[in-house]
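> Here is my input; please provide its structure:
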Amino acid sequence: MAEHPAYPVGLRLTGRRVVVLGGGQVAQRRLPALIAAGADIFLVSPSATPSVEAMADAGEITWQRRRYEEGDLENAWYALIATGDTEANTRASAEAERRRVWCVRSDDADEATAWTPATGHSEGVTVAVLTTDAKGRDPRHTAAVRDAVVEGLRDGTLVAPHHRTRTPGVALVGGGPGDPDLITVRGRRLLAEADVVIADRLGPRDLLAELPPHVEVIDAAKIPYGRFMAQEAINSALIEHAKQGKSVVRLKGGDPYVFGRGMEELQALAEVGIPCTVVPGISSSISVPSAAGIPVTHRGVAHEFTVVSGHVAPDDERSLVDWPSLARLTGTLVILMGVDKIGKIAETLVAHGKPADTPVALVQEGTTAAQRRVDATLATVAERVRAEDVKPPAVIVIGEVVKVGPTA
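Below you'll find the model as predicted:
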């Protein structure tokens, strides 16, 4: 038997009895997939890891706190044998053979009737890799092949076109703070499948160079009709291309719903019946301070953080921000789009009780090769911005966390 390769097959285990012997690390790794498959899982083990115990407490598995006994595999469709007792494993695999139950053994693959492949998932596809040479099994190589295939499918470097008709529509994709490696896996895959990409100035621009030549890239910053009509024009462009049956990605910086006007775009699409997928992104409000060595929360320093738009000054009648209340908070204040208004913001915070010596950090072009950090206080920040010529995009962090750093 060992001279022949294993026959690959997918087991449909929903509602079917699966017996797992042993509650250690092997079971901890394998149980989530069995739970996701809908199996009726019966665990036999005198002890279990905390994670396995939590699965039992949650009702995801049935746990018998004892050692294996003859008959435990009755009515099972599949068995995973992973105890630390070789003799018990041998008896259990012998029972599996008698009962014609496919059986995996963690301690002796040669005595098993089934092997667990290295598996991964990408958008409805399960990749399962088995070594074809029974005598030369190399689990690390198998896992490496699995990882390469899954990663390629996820980031679009391994192209596997859909042969069924795709449903046209729009994806609002959060591109993250700027570093192209910080876009989500799903966002990168949707980019690779797009026919049209409408990109923000603050989106991860380097990713656009990777798109195939046939993809139409539209710079949202250059859509006509002027500054105050730009959003309306962007909505129209999304609708126009989607109605042509194209797959459209609206690539935005950060997260679509954090000062990204993503809901406005979704509402416009919904009004005309165009389906829309929202892919969250890493917000610059958290990631940029982190990249500059600043935690927005820290034990004993800040128990909360507040993210505020600074695109209008505190004394502007359009402002919706309660600046006096923010001045009384003891946590971290993160301001986006506030570089040109920081002087007025600092004055307002101090006027309402925030200490003038409160630390401030400005992080320009965060997560990119051009990143730089400028430190100040509320009393000095306006002058520091002028002296250092700080330009947007920059994230402003106000609070004691600015002074928190690695200890020697």
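
> Please make it C-alpha for all contacts and neighbour counts, starting now.
OK.

> Confirm residue 181 sits in a helix?
Yes - with DSSP: H, G, I helix; E, B strand; the rest coil as the criterion, residue 181 is part of a helix.

> From residue 218, how far out is residue 352?
When distances are taken as C-alpha to C-alpha, to the nearest Å, residue 352 and residue 218 turn out to be 44 Å apart.

> Let me see the contact set for residue 182.
Residues in contact with residue 182, defined by C-alpha atoms under 8 Å, 6 or more residues apart in numbering, are 175, 176, 282.

> make it 10 Å
Contact analysis of residue 182 by C-alpha atoms under 10 Å, 6 or more residues apart in numbering lists 174, 175, 176, 188, 204, 254, 281, 282, 287, 367.

> element containing residue 249?
Taking DSSP states H and E as the definition, residue 249 sits inside strand 247-252.

> what separates the following helix or strand past that strand from the chain centre, distance-wise?
Read in the C-terminal direction, the helix or strand following strand 247-252 is helix 262-271, with elements assigned using DSSP H and E. Put simply, helix 262-271 sits 23 Å off its chain's centre (C-alpha atoms, centre = their mean, to the nearest Å).

> what does helix 262-271 contact?
Where contact means C-alpha under 10 Å, 6+ apart, the residues beyond helix 262-271 that reach it are 169-174, 231-232, 234-236, 238-239, 242, 250, 252, 255-257, 273-278.

> Following up with a second sequence; could you model it the same way so I can compare the two?
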Amino acid sequence: MNHHNIPRTGYGTCTLVGAGPGDPELLTLKALKAIQRATVLFVDDLVSDEIVAFAQPDARIVLVGKRGGCQSTPQSFIEKLMLTAVQEGETVVRLKGGDPFIFGRGGEEVEHLREAGIEVAVINGITAGLAAVTSLGVPLTHRQHAHGVVFITGHAKPGDSGTDWRALAATAYSARLTLVIYMGVSGAGHIQDELLTGLPASTPVAVIQNASLATQRHIATTLGALAEQIKTSGIASPSVIVVGDVVSGLAQAAAHPEVRHSA
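A predicted model of the protein is given here:
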């Protein structure tokens, strides 16, 4: 008998919840209610303590941190923990930074649980790429500057050739797109070199670290100076890199770039 996609009676429930970029006030009401109902929460590394504090006092908190470049809990083990908890009748919340379906590997977790006959609910969260630019008063799209936006990872899966940055640069230039690059700080030099094949060195760039948190800071620079400014400023992960004319107002300071702490 094929048990795929057949809900099991007596099991608990599982909800993937987007915790947003960190500021607890950016949670949706639906996300808050799910956190408060949970009996078990599997929490990503980038979820702030203030958000975890919304859980009920007797809820079990399981930290399953995943951060680029650091040792992290294997994805297969996280999925096994989630499945076991649901089978034990728990009200499970998988609490993920940003949005579960934007570089959160939420799709993999949903597939794994559904294959075991468990339905999964998903609650969206504000992704860091949106929160970061909004905190600086910058739009991702603008009728005069950008006709669209591309969210893309700068961290390729092991064994994967990764993004064709040259093709992306040519498309971004011709279609007037904003590029929002997640997990790109460590590979900024390579990304810069490849993007410069299709975008001018004067293209405005902003790099925002710890979006929405009290520790948020950013630099405004240009594509030609990106890697050097990341190095000299000390900007580190977790950060997003925003490339495009929408950040031109910030890049007016590019002649004298500095790390700025956002209000």
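
> What does the superposition give as a TM-score?
Laid over one another, the chains give 0.83 as their TM-score (TM-score structural alignment, normalised by the length of structure 2), with 235 aligned residues with a C-alpha RMSD of 2.2 Å.

> What are the boundaries of the strands in the stretch 201-350 of structure 1?
In order along the chain, the stretch 201-350 of structure 1 carries the following strands (DSSP state E, counting those that start in this stretch): 216-219, 247-252, 276-279, 305-309, 332-336.

> Now the strand holding residue 249 of structure 1: buried residues?
Neighbour counts over strand 247-252 of structure 1 (16 or more other C-alpha atoms under 10 Å) mark 247, 248, 249, 250, 251, 252 as buried.

> before we move on, what about stretch 14-33 of structure 2?
In stretch 14-33 of structure 2, the ones that count as buried by 16+ other C-alpha under 10 Å are 14-24, 27-28, 31-32.

> Give me the buried positions along stretch 278-290 of structure 1.
Judged by neighbour count using 16+ other C-alpha under 10 Å, the buried positions of stretch 278-290 of structure 1 are 278, 279, 280, 281, 282, 283, 284, 285, 286, 287, 288, 289.

> Isn't the first one up against residue 171?
Yes - with contacts defined as C-alpha atoms under 10 Å, residue 278 of structure 1 counts as touching residue 171 at a distance of 5.8 Å.

> Identify the residue of structure 2 aligned to residue 197 of structure 1.
Correspondence of residue 197 of structure 1 to structure 2, assessed by TM-score structural alignment: residue 41.

> With residue 337 of structure 1 instead?
When the two structures are superposed using TM-score structural alignment, residue 337 of structure 1 falls opposite residue 183 in structure 2.

> Spit out the contact partners of its match.
Residue 183 of structure 2 touches 67-69, 103, 152-156, 236-241, counting by C-alpha under 10 Å, 6+ apart.

> in the stretch 251-400 of structure 1, which spans are helices?
Remark: helices of the stretch 251-400 of structure 1, listed N- to C-terminal, are 262-271, 284-291, 323-328, 342-351, 381-388; assignment by DSSP state H, counting those that start in this stretch.

> Need the winner for burial among the ones you listed.
The densest packing among the helices of the stretch 251-400 of structure 1, expressed as mean neighbour count by mean count of other C-alpha atoms under 10 Å, is seen in helix 284-291 with a mean of 21.

> Please name every helix or strand in contact with it.
If you count contacts as 3 or more C-alpha pairs under 10 Å, 6 or more residues apart in numbering; DSSP states H and E, helix 284-291 of structure 1 packs onto strand 305-309, strand 332-336, strand 359-364, strand 394-398.
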